[in-house]
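# coords please:
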Amino acid sequence: MVHCSCVWFRKYGNFIDNLRLFTRGGSGGMGYPRLGGEGGKGGDVWVVAHNKMTLKQLKDKYPQKRFVAGEGANSRVSALKGSKGKDCEIPVPVGISVTDENGKIIGELNKEKDRILVAEGGLGGKLLTNFLPLKGQKRIIHLDLKLIADIGLVGFPNAGKSSLLSQVSHAKPAIADYAFTTLKPQLGKIMYNDFRQISVADLPGLIEGAHMNKGMGHKFLKHVERTRQLLFVVDISGFQLSSQTQYRTAFETVILLTKELELYKEELQTKPALLAVNKMDLPGAQDKFQELMHQLQNPKDFLHLFEKNMIPERTMEFQHIIPISAITGEGIDELKNYIKTSLDEHANQDDDTYHKKQLLNLQISNTIPYSEPPPKNSVTSPIDVI
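Presented below is the predicted three-dimensional model:
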């Protein structure tokens, strides 16, 4: 994991999205057998979220990547109960997932000052331990950055995602005409007249086989998990990564993007999604757009054109399909309005689901005798939003 992190850092400049750290809680203090004194507990190691922190800053400040808490004080005549060792806090950015060496999730930090205990200090010496202190917990942890944004842009390289982000927001991403333009995630905010702000993440371009970690593979896909909705961006003229790879039409691009999301994590397909069909300023774009709409409305009629392993289990159902040109600005205002509407609609659905669940809980508590706890599975699960 350290190797991967370093390669990512060298190859893609200043952006680091994962780190491997050594942590150890402090040892407890010695007990005092003659007087029954108890040693202080060792300090704990915490991971704490800070808005203005980055993983690169953490790596630069602590190049050894070792975090050890203080030892508990020994028991003595003047203080029979030793004081607790000093806690150690690891400052990390918001949006961090913390896992152990086996990949098990310890917890997530989603807002400022969120904190997770990662290594506990040892107990001080006391009667139960024959007055001998215990060592602190030793743990290797992995910090994994997952962006949090309202909208995540999904598309193959050259679809025009960077150009679109600069059109809809105040972000100024680097834009160039070659594959893998975006080498690190770019965040922008759409500002509305009513002072509403919606965050948009332009993520490194996918390629076919991303679910197998080809290209930037999982580095892209893991960020998609933490966006509320997806905005597919496809080039109306289709896509070809290089002269050695196959040309894909706009419809094939949508199918392949859907398949990549499905193969990485099926739940991604349940996120609400919009489709922006870009580069509508090109010659013949209108005819191609009509053809694409026909294909998207009747996807099963065209899936026989694909190899079986390229066909997703379920096709994406887009809330809205908007023709745009990130170069001329055509359709950009409509897209911004659809984004806002879609987020509001699903926020209302989430609220309705929550209130229905609360009402059902209330009905259950009124119909079941007080002495009898309600059955574990009596509440319906939230409605899936497609």
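# Only C-alpha atoms from now on, for both contacts and neighbour counts.
Will do.
# Now do the helices in the stretch 1-150 of the chain.
Listed in chain order, the helices of the stretch 1-150 of the chain (DSSP state H, counting those that start in this stretch) span 2-11, 55-61.
# so which of those gets nearest Ala119?
When the helices of the stretch 1-150 of the chain are ranked by proximity to Ala119, the top entry is helix 55-61, at 18.2 Å, counting by Cα to Cα.
# Check which residues of the closest one are buried.
By 16 or more other Cα atoms under 10 Å, the buried positions in helix 55-61 come out as 55-58.
# Kindly report the same for stretch 178-189.
Within stretch 178-189, the residues that qualify as buried are 179-182, 184-189, counting by 16+ other Cα under 10 Å.
# Switch those over to a markdown table; also include secondary structure and distance to Lys300.
Below are the buried residues of stretch 178-189 laid out as a markdown table (DSSP: H, G, I helix; E, B strand; the rest coil; distance: Cα to Cα, whole Å):
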| residue | secondary structure | distance to Lys300 |
| --- | --- | --- |
| Ala179 | coil | 30 |
| Phe180 | coil | 31 |
| Thr181 | coil | 33 |
| Thr182 | coil | 33 |
| Lys184 | coil | 36 |
| Pro185 | coil | 34 |
| Gln186 | strand | 35 |
| Leu187 | strand | 36 |
| Gly188 | strand | 36 |
| Lys189 | strand | 37 |
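# Among the buried residues of helix 55-61, which one lies nearest to Gln269?
Lowest distance from Gln269 to those (Cα to Cα) belongs to Leu55, with 29.4 Å.
# From Lys84, how far out is Gln229?
Distance, Gln229 to Lys84, by Cα to Cα, to the nearest Å: 46 Å.
# I meant Ala174, not that one.
Remark: distance between Ala174 and Lys84 (Cα to Cα) = 51 Å.
# So between the two, which is more surrounded?
For Ala174 versus Lys84, neighbours defined as other Cα atoms under 10 Å are more numerous around Lys84 (24 against 12).
# before we move on, back to that, any chance of JSON lines for the helices of the stretch 1-150 of the chain, columns distance to Phe251?
What follows is those, written out as JSON lines (distance: least, Cα to Cα, whole Å):
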{"stretch": "helix 2-11", "distance to Phe251": "32"}
{"stretch": "helix 55-61", "distance to Phe251": "38"}
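# So which of these is nearest Glu260?
helix 2-11 (21.5 Å).
# Would you do the same for the sequence below? I want to compare the two.
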Amino acid sequence: MVQLFKFLLKSTKSPTRAHFRPSFLDTLRLAVRGGHGGNGLPKYGGVGGQGGCVYFVAKEGLTLRKLAQGLKERRVAATSGEDSSKVSIFGKRGVDTRIEVPVGVQVYDEQQKLLADLNENDATCIVAGGGIGGCTGNNFLGRPGENRIVNLDLKLIADVGLVGFPNAGKSTLLKAVSNAKPKIAAYPFTTIRPQIGTIEYGDLRSISLADLPGLIEGAHANFGMGHKFLKHIERTRLLLFMVDIFGFQLSPRHPHRDCLANIYSLNKELELYDPSLLEKPCVLLLNKMDKEGAHEILTKVRPVIDDLSSGLADCPEEVRPKRVLKFESIVPISAINSTRVTQVKSQLRRTLVRLAEKQFVTDGEQIKEQLQQRVGLVGPKIT
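Presented below is the predicted three-dimensional model:
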């Protein structure tokens, strides 16, 4: 009797507790199939209806988690075209299947070929076309629709991406400046999935800030959070680096690196993953300035931070980048000091406004050149 009771206890599966369930999903695999084409009618030369197609439409406010919950079987199919008949010589077309996906999704096939990049609201792509209907060209036999596996890869779209090593204070800053409520604790890797907050200003202007899981050395090769982190900074307008002024040590097995070495290490990880990321404008935050000895360290390292190329000779070879970052501004802060946090909010806004002005001037120059080229074909050059 005791053995039977133990067996029944083992066979009972308890539901996963809510805080263990992943709430953020940035990849999703779906099987999609277009509708089969309807058969034609040889006796009357009738043409079968074309099968419906499966297409994605990008919509703001959606998440891959909601999409996955609505498609539990991970299979999507359109309906088949109608067969031709003596009552209806031309069969009706199958009904298309519309699937709404989050803005920022990239669609890949099984060979990792990019099919579509849905980075704007209402952007649309067909992922599985319907088969053609039966006609004289195919012996009046309808053809099957496309049948494939697609991978949806979500890359967050935010104004600012917060970059740094674990336990640098990124989540504390995000909570202080925005409406987000990330988990905060005094140990590394508290953040295990991206968090997005909105910084709101008195004139109703808002800026979106993404706090991303902490980097470790080797992230470019997919160590740690790896590519799950790095891919999310590709679409941010501004990179916000956050570094502990006292340095960082991942574990007792790893060497302790000072703040300069950490800056170079972050620089190198971005360079190895995608060199084009170094072209993004960036701001550096030196955190934990409220602690004793922080200002002495800042006085020592500030000249090198202002010109990172000047310190490459003394940088450890394993973290030495080939090309160094150029920071738009360097802000010493304490993430728990409200005055310093307000300074960060103001600095981010000024930087984004300045970048927008530069982009406006650049776009204006390009439009002027295009007009000059067109007008030059038929009249005098615009000056």
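# Mind checking the TM-score on these two?
Once superposed, chain against chain, the TM-score is 0.90 (TM-score structural alignment, normalised by the length of the second structure); 362 aligned residues with a Cα RMSD of 1.8 Å.
# For the buried residues of helix 55-61 of the first structure, give me TSV that also has distance to Gln269 of the first structure.
As requested, these are exported to TSV (distance: Cα to Cα, whole Å):
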residue	distance to Gln269 of the first structure
Leu55	29
Lys56	32
Gln57	34
Leu58	34
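# quick revisit: nearest to Thr245 of the first structure, out of the helices of the stretch 1-150 of the first structure?
Of all these, it is helix 2-11 that lies closest to Thr245 of the first structure, at 23.5 Å by Cα to Cα.
# Let me know how buried the aligned partner of Gly202 of the second structure in the first structure is, in neighbour terms.
Using TM-score structural alignment, the partner of Gly202 of the second structure in the first structure is Asn193. Residues within reach of Asn193 of the first structure, counting by other Cα under 10 Å, total 6.
# would Asn193 of the first structure count as being in a strand?
No: going by DSSP: H, G, I helix; E, B strand; the rest coil, the assignment for Asn193 of the first structure is coil, not a strand.
# Against Leu127 of the first structure, how distant is it?
Distance from Asn193 of the first structure to Leu127 of the first structure, by Cα to Cα: 68 Å.
# Kindly report the same for Lys214 of the first structure.
Shown here: Lys214 of the first structure relative to Leu127 of the first structure, a distance of 57 Å by Cα to Cα.
# ok, back up a step: of the helices of the stretch 1-150 of the first structure, which is nearest Thr328 of the first structure?
So among the helices of the stretch 1-150 of the first structure, helix 2-11 is nearest, using Cα to Cα, at 33.3 Å.
# Map Lys56 of the first structure onto the second structure.
Counting by TM-score structural alignment, Lys56 of the first structure corresponds to Arg65 in the second structure.
# Spatially nearest residue to its match (excluding sequence neighbours)?
Closest residue to Arg65 of the second structure apart from its sequence neighbours, by Cα to Cα, 6 or more residues apart in numbering: Leu25 at 5.6 Å.
# Find the residue at the geometric middle of the second structure.
Nearest to the mean C-alpha position of the second structure, by Cα atoms, centre = their mean, lies Lys155 at 1.7 Å.
# wait, what's in contact with Gly37 of the second structure?
48-51, 80-82, 94, 130-134, 141-145 (Cα atoms under 8 Å, 6 or more residues apart in numbering).
# Run those residues past the first structure and keep the common ones.
Using both residues aligned by TM-score structural alignment, their matches' Cα atoms under 8 Å, the first structure keeps these contacts from the contacts of Gly37 of the second structure: 48-51, 80-82, 94, 130-134, 142-145.
# Could you pull out the buried residues of the longest helix seen in the second structure?
The residue-count maximum for a helix in the second structure (DSSP state H) belongs to helix 338-375. Buried positions in helix 338-375 of the second structure, judged by neighbour count with 16+ other Cα under 10 Å: 340-341, 344-345, 347-349, 351-352, 372.
# which position in the first structure aligns with the residue nearest to the centre of the second structure?
Aligned counterpart of Lys155 of the second structure in the first structure: Lys146 (TM-score structural alignment).
# you'd agree its match is up against His223?
Yes: if you go by Cα atoms under 8 Å, Lys146 of the first structure and His223 touch, sitting 4.9 Å apart.
# Next, the contact list for whatever residue of the first structure lines up with Cys125 of the second structure, please.
Counting by TM-score structural alignment, Cys125 of the second structure lines up with Ile116 in the first structure. Counting by Cα under 8 Å, 6+ apart, Ile116 of the first structure touches 46-48, 106-109.
# if we go to 6 Å?
Counting by Cα atoms under 6 Å, 6 or more residues apart in numbering, Ile116 of the first structure touches 46-47.
# So Lys300 of the second structure, which state does it fall into?
With three-state DSSP as the criterion, Lys300 of the second structure reads helix.
# give me the number of residues near it?
10.
# same check, this time on Gly26 of the first structure
Neighbours of Gly26 of the first structure using other Cα under 10 Å come to 31.
# Which residue in the second structure aligns with it?
Under the alignment (TM-score structural alignment), Gly26 of the first structure maps onto Gly35 of the second structure.
# what's the answer for Arg66 of the first structure, then?
Mapped onto the second structure by TM-score structural alignment, Arg66 of the first structure lines up with Arg75.
# shouldn't that match be in contact with Arg29?
No: taking contacts as Cα atoms under 6 Å, Arg75 of the second structure lies outside contact range of Arg29: 9.2 Å.
# counterpart of stretch 166-183 of the second structure in the first structure, which residues?
Going by TM-score structural alignment: stretch 166-183 of the second structure matches residues 157-174.
# Touching that stretch from outside, list them.
Stretch 157-174 of the first structure has contacts (Cα under 6 Å, 6+ apart) with 179-180, 188-190, 205, 234-235, 326.
# could you dump those residues to TSV with distance to Pro157 of the first structure?
Shown next, in TSV, are these (distance: Cα to Cα, whole Å):
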residue	distance to Pro157 of the first structure
Ala179	5
Phe180	6
Gly188	19
Lys189	22
Ile190	22
Gly205	5
Val234	9
Asp235	10
Ala326	15
